[in-house]
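Visitor: for reference, the sequence and a predicted model appear below.
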Amino acid sequence: MQGQSADPVARPRRTRRPRGHAVRLRHHRQPPVLLNRRPIGHPPLPFSGEHAPPDLLRGAAVAPVETAADSRTPCAASDLLDRVGSWGPTATPAGMFHLVPVQVERDLCLVGRWMNDPAVAAFWELAGPWSMTARHLRRQLADDGRSVPCLGVLEGRPMSYWEIYRADLDPLACHYPARPHDTGIHLLIGGDADRGRGLGSRLLRAVADLVLDRRPACARVVAEPDLRNTASIATFLSAGFRFLAEADLPTKRAALMVRDRVPCDLS
């Protein structure tokens, strides 16, 4: 979500950006602009028409469907994040919202289509064949549970993609004073109809609340939007995050945003 892009697309770019003048954070007061595995005990989501073609999943460009990650339950794959798949739905001003861990066979077509949206591709850089998205998802699912990719399902409708990750175990921890169990968020809003109307900040606030409620050892939720992405920064600020610092990451200059369990006294 940059300039007139998407409601928040909080994901690092993979190319080095010029160091030019940083946008002054006073611009964050602008309103935000356009930006698996089935959880235990919940029925399959009705994603009819969103299944990836079997021949694509079997293609040489992607790993076989049956991997160690695909055979694990969501809870077993998410122990480092207190079992994201079992967190259940949460009430938001926009309706009931549920983080549902990704299942590649079920969700690849949907997530791949979102990644090919120009407003998303500018930040995630996963546009192209679905095999690129499949590799990205499987890398996370094959990990030890320090990052859990999820669909954001609002009132039964999948409409966003989230990555909940252990920021203290991520390379990001080298760029800020990380604390044990710091939890990071990457997100994108999937469709044009859901962008540019404040939905991103409402869901982001709800997810941050959910992280802090379900992860008692976690004292902070963190994010690292591009410093020039004033709309994304505004969304995080509207969701109760505060600006911590600027950071030179390998792929961008970022605004480190923090949501504290106990509000910080800024006076």
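Guide: On my side now, so go ahead.
Visitor: make it CA atoms for all contacts and neighbour counts henceforth
Guide: Will do.
Visitor: and stretch 80-90, how far out from the chain middle?
Guide: Centroid separation for stretch 80-90 versus its chain: 14 Å, with CA atoms, centre = their mean, to the nearest Å.
Visitor: quick one: the helices in this protein?
Guide: Ranges of helices in the chain, per DSSP state H, are 54-57, 68-71, 74-77, 104-115, 118-124, 130-141, 199-214, 230-238.
Visitor: between those helices, which one is closest to residue 168.
Guide: Residue 168 lies closest to helix 199-214 among these, at 14.7 Å (CA to CA).
Visitor: now that closest one and helix 230-238, what's the angle there?
Guide: Orientation check (axes from the mean of the first three to the mean of the last three CA atoms, to 10 degrees): helix 199-214 against helix 230-238 gives 40 degrees.
Visitor: helices and strands around helix 199-214, which ones?
Guide: Helix 199-214 is packed against strand 90-92, strand 220-223, helix 230-238, with contacts defined by 3 or more CA pairs under 8 Å, 6 or more residues apart in numbering; DSSP states H and E.
Visitor: tally up the residues packed near the residue nearest to residue 224 when sequence neighbours are not counted, please.
Guide: Nearest residue to residue 224 in three dimensions, chain neighbours excluded: residue 256, at 4.7 Å (CA to CA, 6 or more residues apart in numbering). Residue 256: 22 surrounding residues under other CA atoms under 10 Å.
Visitor: for stretch 183-190, the distance to its chain's centre please.
Guide: Its chain's C-alpha centre and that of stretch 183-190 lie 2 Å apart, by CA atoms, centre = their mean.
Visitor: show me the contact partners of it.
Guide: For stretch 183-190, the surrounding residues in contact (CA atoms under 8 Å, 6 or more residues apart in numbering) are 6-11, 35, 114, 120, 159-168, 195, 200, 211, 218, 220-223.
Visitor: cool, and stretch 155-162?
Guide: Residues from elsewhere that reach stretch 155-162 (CA under 8 Å, 6+ apart): 45, 95-97, 99, 111, 149-153, 185-191, 194.
Visitor: next step: the residues you listed restricted to strands.
Guide: Counted as lying in strands by DSSP state E, out of the contacts of stretch 155-162, are 95-97, 99, 149-153, 185-189.
Visitor: buried subset of those residues, written for PyMOL?
Guide: To isolate the buried members of the ones in strands among the contacts of stretch 155-162 in PyMOL, using 16 or more other CA atoms under 10 Å:
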select buried, resi 97+99+149+150+151+152+153+185+186+187+188+189
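Visitor: before we go on, here's another structure to hold up against the first:
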Amino acid sequence: MPSTEASTDTGTGPGTSPHEAVEDTLDLRLSDELVTLLGSGGPGGSDVSGGSCGRNAASAPPGGPTTGDLLDTPARWGPVATAAGVFQLVPVHMERDLALISGWMNDPAVAAFWHLAGAPERTEAHVRPQLDGDGRTLPCLGVLDGVPMSYWELYRADLDPLARHYPARPHDTGIHLLLGGVANRGRGVGTVLLRAVADLVLDHRPRCARVVAEPDLRNTPSVAAFLGAGFRFAAEVDLPDKRAALMVRDRALRDLL
């Protein structure tokens, strides 16, 4: 399950004991979208390249991608001003962006956690099923002051196989991130952008009460960046390909953390 990896930066923030954090997520309810998807075969369980949690076209309902927008149209969210510059999420266009993203995947710091180093076809095998799927996940470039500098995956965590590993709530939205350039790592850019993207999700997805992520526990700079961006540590989670830190940013706490 490649996620929010590749040496984002460091940061600090308050922690919450795993018992306390998980206890407040036990009111699991099924959203209308999840009921519909389960009726059509449910989220795909087979991993794509790199161990991503079943984000593949085979999980789409019969007849191809759904016409509904499960993520409330990130392409329309527009740019936001941040301490690092003007930032915008731009949905990936495979023919335009594959070489750039594949190049980032071959950076050893990225490859250590995303496991997608190699020919561009390997990255394409990871990204294209998301573009051709049912809309529960969207790969994007992060553009800072007009320059593509990061790769993001926004996904419906409650409709993702990740939901098998934690008490998901309807409309939980997940984030995966890698910073593509060494110059943007280790100086707080990841923390700034994680907060900005979490704010974008909460601002444009009113039904979403929580933004979640699951970085590898070994990736301490990534975990620290989440803490600095207002996420709390909720629990350790055993996923198919890693032991992860479940990070949660709560709408109710967004002005406090």
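Guide: Arrived safely, thanks for sending. The model shown is predicted, which means the values in this text are computed figures rather than measured ones.
Visitor: deepest of the helices and strands packed on helix 199-214 of structure 1, which one?
Guide: Per residue and on average, the most neighbours among these fall to helix 230-238, with a mean of 27 (mean count of other CA atoms under 10 Å).
Visitor: mean shift between that helix and structure 2?
Guide: By mean CA distance after the TM-score superposition for structure 1, the fitted helix 230-238 of structure 1 averages 0.7 Å away from its aligned residues in structure 2.
Visitor: so how far is residue 98 of structure 1 from residue 239 of structure 1?
Guide: Distance of residue 239 of structure 1 to residue 98 of structure 1, given as CA to CA, to the nearest Å: 17 Å.
Visitor: let me fix that, I meant to ask about residue 207 of structure 1.
Guide: To residue 98 of structure 1, residue 207 of structure 1 is 9 Å away according to CA to CA.
Visitor: with residue 173 of structure 1 instead?
Guide: Distance from residue 173 of structure 1 to residue 98 of structure 1, by CA to CA: 28 Å.
Visitor: okay, the two: which has more neighbours?
Guide: Per other CA under 10 Å, whichever of residue 173 of structure 1 and residue 98 has more neighbours is residue 98, with 22 against 15.
Visitor: ignoring the adjacent residues along the chain, who's closest to the more buried one?
Guide: residue 89 (4.2 Å).
Visitor: that neighbour corresponds to which position in structure 2?
Guide: Residue pairing (TM-score structural alignment): residue 89 of structure 1 is matched to residue 79 of structure 2.
Visitor: pull up the aligned stretch in structure 1 for stretch 181-201 of structure 2.
Guide: Mapping stretch 181-201 of structure 2 onto structure 1 (TM-score structural alignment) gives residues 191-211.
Visitor: figure out how far that stretch is from the centre of its chain.
Guide: The chain centre lies 11 Å from the centre of stretch 191-211 of structure 1; the measure is CA atoms, centre = their mean.
Visitor: how many neighbours does residue 95 of structure 2 have?
Guide: Residues near residue 95 of structure 2, counting by other CA under 10 Å: 8.
Visitor: give me the distance between it and residue 102 of structure 2.
Guide: In terms of CA to CA, residue 95 of structure 2 sits 12 Å off from residue 102 of structure 2.
Visitor: related to what we said a few turns ago, among the contacts of stretch 183-190 of structure 1, name the buried ones.
Guide: Applying 16+ other CA under 10 Å to those flags 6-11, 35, 114, 120, 159-168, 195, 200, 211, 218, 220-223 as buried.
Visitor: what sits against residue 132 of structure 1?
Guide: Residue 132 of structure 1 makes contact with residue 126, according to CA under 8 Å, 6+ apart.
Visitor: what residue of structure 2 matches up with it?
Guide: Taking TM-score structural alignment, residue 132 of structure 1 has residue 122 as its aligned residue in structure 2.
Visitor: same question for residue 146 of structure 1.
Guide: So residue 146 of structure 1 corresponds to residue 136, using TM-score structural alignment.
Visitor: quick one on the thing from earlier: verify the stated contact: the residue nearest to residue 224 of structure 1 with residue 232.
Guide: No. Contact criterion CA atoms under 8 Å: residue 256 of structure 1 and residue 232 do not qualify, at 11.7 Å.
Visitor: what sits in contact with each of the two?
Guide: Residues within reach of residue 256 of structure 1 and of residue 232 at once, by CA under 8 Å, 6+ apart, are residue 225.
Visitor: pretty sure residue 85 of structure 2 sits against residue 144.
Guide: Yes. Between residue 85 of structure 2 and residue 144 a contact is recorded at 6.2 Å, counting by CA under 8 Å.
Visitor: residue 93 of structure 1 reaches residue 201, doesn't it?
Guide: No. Using CA under 8 Å, residue 93 of structure 1 is not in contact with residue 201; the gap is 10.7 Å.
Visitor: please say which of those two ends up with more neighbours.
Guide: More crowded of residue 93 of structure 1 and residue 201, by other CA under 10 Å: residue 201, with 21 against 10.
Visitor: quick check: that one vs residue 95 of structure 1, distance?
Guide: With distances taken as CA to CA, residue 201 of structure 1 is found 14 Å from residue 95 of structure 1.
Visitor: again, but for residue 145 of structure 1
Guide: The gap separating residue 145 of structure 1 from residue 95 of structure 1 is 28 Å, by CA to CA.
Visitor: ok, residue 174 of structure 1 next?
Guide: Using CA to CA, residue 174 of structure 1 is found at 37 Å from residue 95 of structure 1.
Visitor: again, but for residue 137 of structure 1
Guide: Remark: distance between residue 137 of structure 1 and residue 95 of structure 1 (CA to CA) = 27 Å.
Visitor: quick one on the thing from earlier: what's around the match of residue 89 of structure 1, how many residues?
Guide: 15.
Visitor: for residue 171 of structure 1, same thing?
Guide: The number of residues packed near residue 171 of structure 1 is 10, by other CA under 10 Å.
Visitor: what's it aligned with over in structure 2?
Guide: Using TM-score structural alignment, residue 171 of structure 1 pairs with residue 161 in structure 2.
Visitor: residue 180 of structure 1 too?
Guide: Under the alignment (TM-score structural alignment), residue 180 of structure 1 maps onto residue 170 of structure 2.
Visitor: if I look at that match, how far off is residue 21 of structure 2?
Guide: Residue 170 of structure 2 is 17 Å from residue 21 of structure 2, by CA to CA.
Visitor: same check on residue 113 of structure 2?
Guide: Separation of residue 113 of structure 2 from residue 21 of structure 2 (CA to CA) stands at 25 Å.
Visitor: neighbour count winner among these two?
Guide: A direct count of neighbours by other CA under 10 Å for residue 113 of structure 2 and residue 21 places residue 113 higher, at 23 against 18.
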